[in-house]
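Undergrad: sequence and predicted structure, then a few things I'm wondering about:
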Amino acid sequence: MSALDAHVVVERAGFRLDADVQAAAGEAVAVMGPSGAGKSTLLGVLAGLVPLDEGHVRLGERELDAAPRPRRRTTPSRRGIVLLGQEPRLFPHLSAHANIAFGLRVHGATKDVAAAEADEWLWRVGLDGMGARRPAELSGGQQQRVALARALATSPAAILLDEPLTSLDTETAGDVRALLHDQLAATRTTAVVATHDAVDAVSLASRLIVLEGGQVTQSGPVREVLASPATRFTAAVAGLNRVAGAVHAGRWERDAMVLPAGDEASAVLSGSEVAAVFRPSAVAIERAEADTWTGVLRLAPTVADGEWLARVTRLEQTPAGVRVRTADPEVAVDVSADRVAELGLAPGVPVRLRVAGSDVRFVTSC
């Protein structure tokens, strides 16, 4: 096992990645961020595929990369780091068994040892009896299992997982995710997992780094980051509403939206920028008593603390019903499909929203 320590700076036209990543020996760290945030570039640097402009990459006692001076660059094959992406990238002309054995042979194992280890890993990833099949004869999930076995069989110092479950269907992804969890724990391999799925972060990692626009916007234990999101992106990943505002005299305010902040929160946060965080399922929704926004504005005097008026912007189907998106401010509300039909909700419809103070947490804005 080896600890990973990296400060990565990469300059591109119109983009700068500047991020720190640390993982203790045997620890799995998740990296999340929107498309274009720099996740794949970060993993490319760690794997030795993308050169550093500034910073360093250290794995255990070895300094793999350093820039700008003195410049050091270790080739990918000599790093002891394996990168596993969305595509398994198996050799199509080799069987599953031979694909796994190939990696072991490259790392110096004898033919007999490589064959025995490949058999063991096929069993560990649930593919015993399928070793003679070529990739074209395996499902996407089975191919990814072979790729994982090939990666871990060589006992790498660290493994990088670049959204390895994205191309799999939900059920298969769940199975492979469970396999990843078990094998990372069993082998105690240091891992960095780039993902867009909170389930991956919760299932596979102990710490979470959020990367947005090339910068780390939040990091910490997975549960703490998802419970107190510092940005709207993180809140969306966590399935929470996050609305920025300010606390004054026991009341949190954002335009016409006012929530009771409580004495304790008010004393600590008064005068500072504060975000209200609450679940979409905690928001009650009713159709406003007017059909036009001009008419709705006349209802403002009837709005109590914890209530606000808004307009529906769109409806999204969820496994449990419908997520109603509203503005301004942007708030999501989870309701059943029959309730949406009952209220006649559609884009542009004015609504009255309400959330109890006990369902709201206040966090300092970033």
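TA: Good, I have the coordinates.

Undergrad: for the rest of this, base every contact and every neighbour count on C-alpha atoms.
TA: Fine.

Undergrad: following the longest helix seen in the chain, which helix or strand comes up?
TA: In terms of residue count, the longest helix belonging to the chain (DSSP state H) is helix 170-187. Per DSSP states H and E, helix 170-187 leads on to strand 190-195 as the next helix or strand towards the C-terminus.

Undergrad: show me where the stretch 1-150 of the chain has helices.
TA: Taking DSSP state H, counting those that start in this stretch to define them, one finds helices in the stretch 1-150 of the chain at 39-47, 96-106, 111-124, 140-153.

Undergrad: put this next to the first one:
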Amino acid sequence: MAVTTFHQGIGSIQAHGFCKKFNTRKRIGNLSLGFVSNGVTFEIGVSSRRNCSSRWKLGVIHASTSHTSVVDPVSLPSSNNTGDSKKKSNETALILIRHGESLWNEKNLFTGCVDVPLSKKGVEEAIEAGKRISNIPVDMIYTSALIRAQMTAMLAMTQHRRKKVPIIMHNESEQAKAWSQVFSEETMKQSIPVIAAWQLNERMYGELQGLNKQETADRYGKEQVHEWRRSYDIPPPNGESLEMCAQRAVAYFKEHIEPQLLSGKHVMIAAHGNSLRSIIMYLDKLTSQEVISLELSTGIPMLYIFKEGKFIRRGSPVGPSEAGVYAYTRNLALYRQKLDEMLH
């Protein structure tokens, strides 16, 4: 069985079921001990029965000369009919990704709600973002209604090791729902619903949209343009302030996305600098002064763990081979181990 290893002093964890044969196995009362022949893997279990269908509480240690040992308690659900319902995970992943560079980012133009696609660099950034999250579970994807965010989500998922296919849900009319219906249950299991919402759009820049940022600063003055771009409650001419953007983005997050996390779903959001700043303001409980200095790079995913009603920021996964990020939670580590076993 594949072994999940945490580097950087985290240690190593390996989980096994008791139905697998060991080279050496001893039972003393209701205590069962298993030893793998290499002498470095031990399993200890306690059970009320002798058969493999009963419930086990396992403590697993994988010893190593180069890593610190870690004991991790693992509860395996009972397969017999005890009437206990399987509990949903109380720990889920939330991934936030600002879209890759757009063609108007490349030209240094105010974009706002103008629907502009990714540049070549933006495509590369989206693919790299996908590599960074390729071992993190994704059950649902939310994007803005703008193509650059949707392209980023789709390109990122081409790199995911689970190989599920993202499918945009069309709910704008009954005909759209009917015409986009999938009739294979097995295909649906291998798909991820993608929900596009205008509430996650970039803030609307009003009369600045399509203008060159440097030329606009030359015309109106750097201080005025900086105030429009970075103040919390001052909008550009006929546009939205960050405060106005936050009202719609956070309301949508709380009404539609947070319930999915509460139900045990792992969620990815691909959106924009200001709509994501607004959501991060809510997640991290930032003040209006703190959020205006928050900068988000294009194409860099940010990971949060949602546990016991709280959001814990974990930063950006460094890459698919960086084991440290998966030590944040046991669930992510086990998910990666399952991917390793499934794909090898």
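TA: Nice, thanks for sending it over. Please read these numbers as outputs of a predicted model, since none were measured by experiment.

Undergrad: and the TM-score between these chains?
TA: Their TM-score after superposition, calculated using TM-score structural alignment, normalised by the length of structure 2, is reported as 0.24; 150 aligned residues with a CA RMSD of 7.2 Å.

Undergrad: quick one: closest of the helices of the stretch 1-150 of structure 1 to residue 309 of structure 1.
TA: Set against residue 309 of structure 1 and scored by CA to CA, the helices of the stretch 1-150 of structure 1 come closest in helix 39-47, at 38.1 Å.

Undergrad: ok and the closest one relative to strand 190-195, angle-wise?
TA: Using axes from the mean of the first three to the mean of the last three CA atoms, to 10 degrees, the inter-axis angle of helix 39-47 of structure 1 relative to strand 190-195 is 160 degrees.

Undergrad: packing partners of helix 39-47 of structure 1?
TA: Using 3 or more CA pairs under 8 Å, 6 or more residues apart in numbering; DSSP states H and E as the contact definition, the elements that helix 39-47 of structure 1 packs against are strand 4-12, strand 81-84, strand 158-162, strand 190-195.

Undergrad: so which of those is the most surrounded?
TA: Between these, the one whose residues have the most neighbours on average, counting mean count of other CA atoms under 10 Å, is strand 190-195 (a mean of 26).

Undergrad: helices and strands around the longest helix of structure 1, which ones?
TA: Under the contact definition 3+ CA pairs under 8 Å, 6+ apart, helix 170-187 of structure 1 sits against helix 140-153, helix 198-204.

Undergrad: again, only using 10 Å
TA: For helix 170-187 of structure 1, the elements it packs on are strand 28-32, helix 111-124, helix 140-153, helix 198-204, judged by 3 or more CA pairs under 10 Å, 6 or more residues apart in numbering; DSSP states H and E.

Undergrad: could you dump the helices of the stretch 1-150 of structure 1 to a markdown table with distance to residue 21 of structure 1?
TA: Output for the helices of the stretch 1-150 of structure 1, formatted as a markdown table (distance: least, CA to CA, whole Å):
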| stretch | distance to residue 21 of structure 1 |
| --- | --- |
| helix 39-47 | 9 |
| helix 96-106 | 27 |
| helix 111-124 | 30 |
| helix 140-153 | 21 |
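
Undergrad: coming back round to it: in a markdown table, list the helices and strands packed on helix 39-47 of structure 1 along with distance to residue 262 of structure 1.
TA: As requested, the helices and strands packed on helix 39-47 of structure 1 are arranged in a markdown table below (distance: least, CA to CA, whole Å):
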| stretch | distance to residue 262 of structure 1 |
| --- | --- |
| strand 4-12 | 41 |
| strand 81-84 | 48 |
| strand 158-162 | 43 |
| strand 190-195 | 37 |
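
Undergrad: what's the closest of the helices and strands packed on helix 170-187 of structure 1 to residue 285 of structure 1?
TA: When these are ranked by distance to residue 285 of structure 1, counting by CA to CA, first place goes to helix 198-204 at 26.7 Å.

Undergrad: the helices and strands packed on helix 170-187 of structure 1: which one's closest to residue 314 of structure 1?
TA: Each of these was scored for nearness to residue 314 of structure 1 using CA to CA, and the closest is helix 198-204 (23.2 Å).

Undergrad: buried ones in that closest one?
TA: In terms of neighbour count (16 or more other CA atoms under 10 Å), helix 198-204 of structure 1 has its buried residues at 198, 200, 201, 202, 204.

Undergrad: any chance of CSV for those, columns distance to residue 19 of structure 1?
TA: Listed next are those as CSV, based on distance: CA to CA, whole Å:
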residue, distance to residue 19 of structure 1
198, 20
200, 21
201, 18
202, 21
204, 21
